[in-house]
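> Build the 3D model from these lines:
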Amino acid sequence: MLAQMRQARILEEVHRSGGVRVSNLTDILGVSDMTIRRDLELMARKGLLAKVHGGATAVDTASAVEPGFAAKSGRETAEKQAIAARAASLVRPGMAVAITAGTTTWTLATHLAAIASLTVVTNSLKVAEVLYAQGRPDLTVVLTGGIRTPSDGLVGPIAVHAIKSLHVDMVIMGVHGIDERAGLTTPNLLEAETNRAFVDSARRLVVIADNTKWGVVGLSQIAPLDAVTTLVTDDRLDAHAVRVLQERVGEVICVPRVDAGRPFSASELDSHHHGGANGEPAYRVH
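Below is the predicted model of the structure:
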C-alpha cells in the first residue's frame, strides 16, 4: 500500500472514532509499528491529527466541536495524573463533593479511594463507574440523569433540576478551555448550563485542567475566571497564563508531571509558595 493511501486510511479511522492506537493501525494496515509511527509524525507536522502516547487523536478545529471521551483520554496522561492526585488532596473526609464529566475528573475519581465518608454528586457516567467499583459502604454516589454527551456526561434540564436541589462543599470541574477573556468554556451548550448549576450549588469551585486547555475557547461560557476558587494545573503552563491567573483566580496550584510507572509521592504534595492576600497562597509550585 502506498504511503498516501495508508495515511488517508489512518485519517479516516481518526475521524471515524476520534482517536486511534498504533497497535490497532498495524493490524488494520498490515505494516510495522515503526511505519505507523512515522506516518503519524508526518501527519501531525501537517496538522492533520494530534500525536498522543500510543496513537493519535483528531485535531480540535472548531469551538462547537466536542471530542469523544476515548479521543481525550489518551492526551496529556502524565499531567492529568499529577493534577488529579493534587486535587484529591483538597478533599476532606465527610465532604459532599460534586465532580463534573471529563477525562481529568475521571482520573481524579481513582484517587478518592482513601478519603473516608464521602458523598459524591456527579453527572459523569465514567466517574460514577469508577466510584461504584470501589464497593465502599462509606461512599455515597449521586448520579444525575440527563442527556448523554460525547464525553459521557449527563446534561440538560433533568440534570440541572437535580443539581439545583443540592448543596455541596466543593465542585471539582474539568473544562474544555480556559481563556483570559472567555473564562471557562465548553463546546456543548447543555453542558455549559449543567456546569453552571454545579457552580451555583457549591461553596468552592476547583478547576482541574492541564496546560493545553489555556487559550482554548469553546462555544459557551461556564463561568468567568473570577469565579474560580482554586485552579490545579501542571507546571508547563506558560508565564503569561500564570500571571493572568494569579490576578484573576483565588489560588493557582501547579504540579509537575508524574513519571510513567512512578506513583505520586506524599512529599510532592507539600508546597513551597508565594504568599497571597491574608497570608493565603495565591500561587503554589508543587
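> going forward, measure contacts and count neighbours with C-alpha atoms only.
Will do.
> so which strand or helix has T105?
Per DSSP states H and E: T105 is located in helix 103-109.
> Roughly how far does the residue nearest to the spatial centre of the chain sit from A202?
The centroid of the chain falls nearest to T104 when counting by CA atoms, centre = their mean (3.1 Å). The gap separating T104 from A202 is 19 Å, by CA to CA, to the nearest Å.
> In three-state terms, label Q7 for me.
helix (DSSP: H, G, I helix; E, B strand; the rest coil).
> need the contact list for it.
Contacts for Q7 were tallied using CA atoms under 8 Å, 6 or more residues apart in numbering; they are 39, 43.
> cool, A133 as well?
The contact partners of A133, by CA under 8 Å, 6+ apart, come to none.
> coming back round to it: for the helix or strand following the helix holding T105, enumerate the helices and strands it packs against.
Proceeding N to C from helix 103-109, the next assigned helix or strand is strand 118-122, under DSSP H and E. Applying 3 or more CA pairs under 8 Å, 6 or more residues apart in numbering; DSSP states H and E, one finds that strand 118-122 contacts strand 96-99, strand 139-143.
> Another for comparison:
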Amino acid sequence: MLASQRRTRILEEVRRSGAVRVSALVANLGVSDMTIRRDLEVLAQEGQLRKVHGGAVLPGGRSTEEPGFAAKSNRQNAEKEAIATAALRLVEPGMALGLSGGTTTWTFARLLRDVPDITVVTNSVQVADLFSGQPRPDQTVVLTGGIRTPSEALVGPFAVAAIRSVNLDLMFLGVHGMDLRSGFTTPNLVEAETDRAFVEASRRFVVLADHTKFGVLGISTIAGIEAADVLVTDSGLPEEDRAALRERVGELIVVDAESTNGSPV
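Below is the predicted model of the structure:
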C-alpha cells in the first residue's frame, strides 16, 4: 500500500470514529508503529487531524470545544451499547442513581427504563425525556434545573444545589476525555463543577467511556482517575492502557463492542 493510500485510510477512520489509536492502525494496516506515527505527523502538519497521546482525533478538537448531543450521537454506537449493557449489571431495584449528560449515559438510560423501583437524578434533558416517554409508577425521575449546554446537560448553581440535596447509591458519569495525569475531563468549566457535585453525592462513582476518550483532554478535570470506583470501557482500548488503568481505578470492566450481552473480555 502506498503512503498516500494508507493516509487516506487513516483519515477515513478518524472521520468515521472521531479518533484513532496508533496500536489499532498498526494492526489494521499491517505496518510498523513508526510508520503510523510518521503518517499522523504528516496529516497533522496538513491540518487534517490532531495528534493526541497514543493516536489522533479530528482537527479543531480543542480543550474547550464542546460537540453538541446530535454530533456525538452517531459515534461509537456499538461500543456505547456494550458499555451500557455491562453497566446495567451494577444496578439493583431500590437504588438511587445519578446520570450525567452525554450520549453514553443516554444509551445506558434506555436500558434503565426496564429496571423496577429506581430513582434517577439527572441533569440531562435527553435522559429525562426518555423516562417521560415511558412513565412507570415505580420509577422516580428528578431533573435538576440549570443552564443548558450544547450537550443538553443542565449546569450551574441551580443544578449543583439540587444535586447536593440528594444521596445517591451509584453515579454514572459520561466524559469528554480521560487521561492518566489529568483524569476525567470536560470542555465545559461549569459542567465540571456540576459533575463534581454528582461524584460527591454518590457512594460509588462509575465512569462510562469508550476507548476513543483515552488521551483526550478537556479544559477542566472532573475527578482524578483514582477516584473512579468502576470504569467501563471497550476492547478497542490497547492492553497497555488497560494495564495502566487497572492500577488506578477500583475496577476496570472491558467489554467487546461486537458482543450483544455486554460480557467483560
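> quick revisit: list the contacts of the helix holding T105 of structure 1.
Residues outside helix 103-109 of structure 1 that contact it (CA under 8 Å, 6+ apart) are 69, 72-73, 80-81, 83-85, 87-88, 99, 126-127, 130-131, 151, 172-174, 208-209.
> W106 of structure 2 versus S73 of structure 2, what's the distance?
Going from S73 of structure 2 to W106 of structure 2 by CA to CA gives 9 Å.
> Which residue of the two possesses the greater neighbour count?
Taking other CA atoms under 10 Å, S73 of structure 2 and W106 do not tie; W106 has more neighbours (24 against 15).
> residues near R243 of structure 1, how many?
Number of residues near R243 of structure 1 (other CA under 10 Å) recorded here: 11.
> that's a helix at it, yeah?
Yes. Applying three-state DSSP, one finds R243 of structure 1 inside a helix.
> Kindly provide the distance from it to L237 of structure 1.
10 Å.
> now do A58 of structure 1
22 Å.
> repeat for E268 of structure 1
To L237 of structure 1, E268 of structure 1 is 18 Å away according to CA to CA.
> now the helices for the stretch 1-150 of structure 2?
For the stretch 1-150 of structure 2, helices defined by DSSP state H, counting those that start in this stretch occupy the ranges 3-17, 22-29, 33-45, 69-72, 77-88, 103-112, 125-132.
> what sits against the nearest residue to L180 of structure 2 once chain neighbours are set aside?
Once flanking residues are discounted, L180 of structure 2 sits nearest to I225: 6.4 Å by CA to CA, 6 or more residues apart in numbering. By CA under 8 Å, 6+ apart, the residues touching I225 of structure 2 are 178-184, 245, 248-249.
> distance of the nearest residue to L112 of structure 2 once chain neighbours are set aside from A192 of structure 2?
Distances taken as CA to CA, 6+ apart put L88 closest to L112 of structure 2, at 7.2 Å, once the chain neighbours are dropped. Distance, L88 of structure 2 to A192 of structure 2, using CA to CA: 24 Å.
> picking up where we left off before, JSON lines please, covering the helices of the stretch 1-150 of structure 2 and showing distance to L217 of structure 2.
Below are the helices of the stretch 1-150 of structure 2 laid out as JSON lines (distance: least, CA to CA, whole Å):
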{"stretch": "helix 3-17", "distance to L217 of structure 2": "17"}
{"stretch": "helix 22-29", "distance to L217 of structure 2": "17"}
{"stretch": "helix 33-45", "distance to L217 of structure 2": "17"}
{"stretch": "helix 69-72", "distance to L217 of structure 2": "16"}
{"stretch": "helix 77-88", "distance to L217 of structure 2": "20"}
{"stretch": "helix 103-112", "distance to L217 of structure 2": "18"}
{"stretch": "helix 125-132", "distance to L217 of structure 2": "24"}
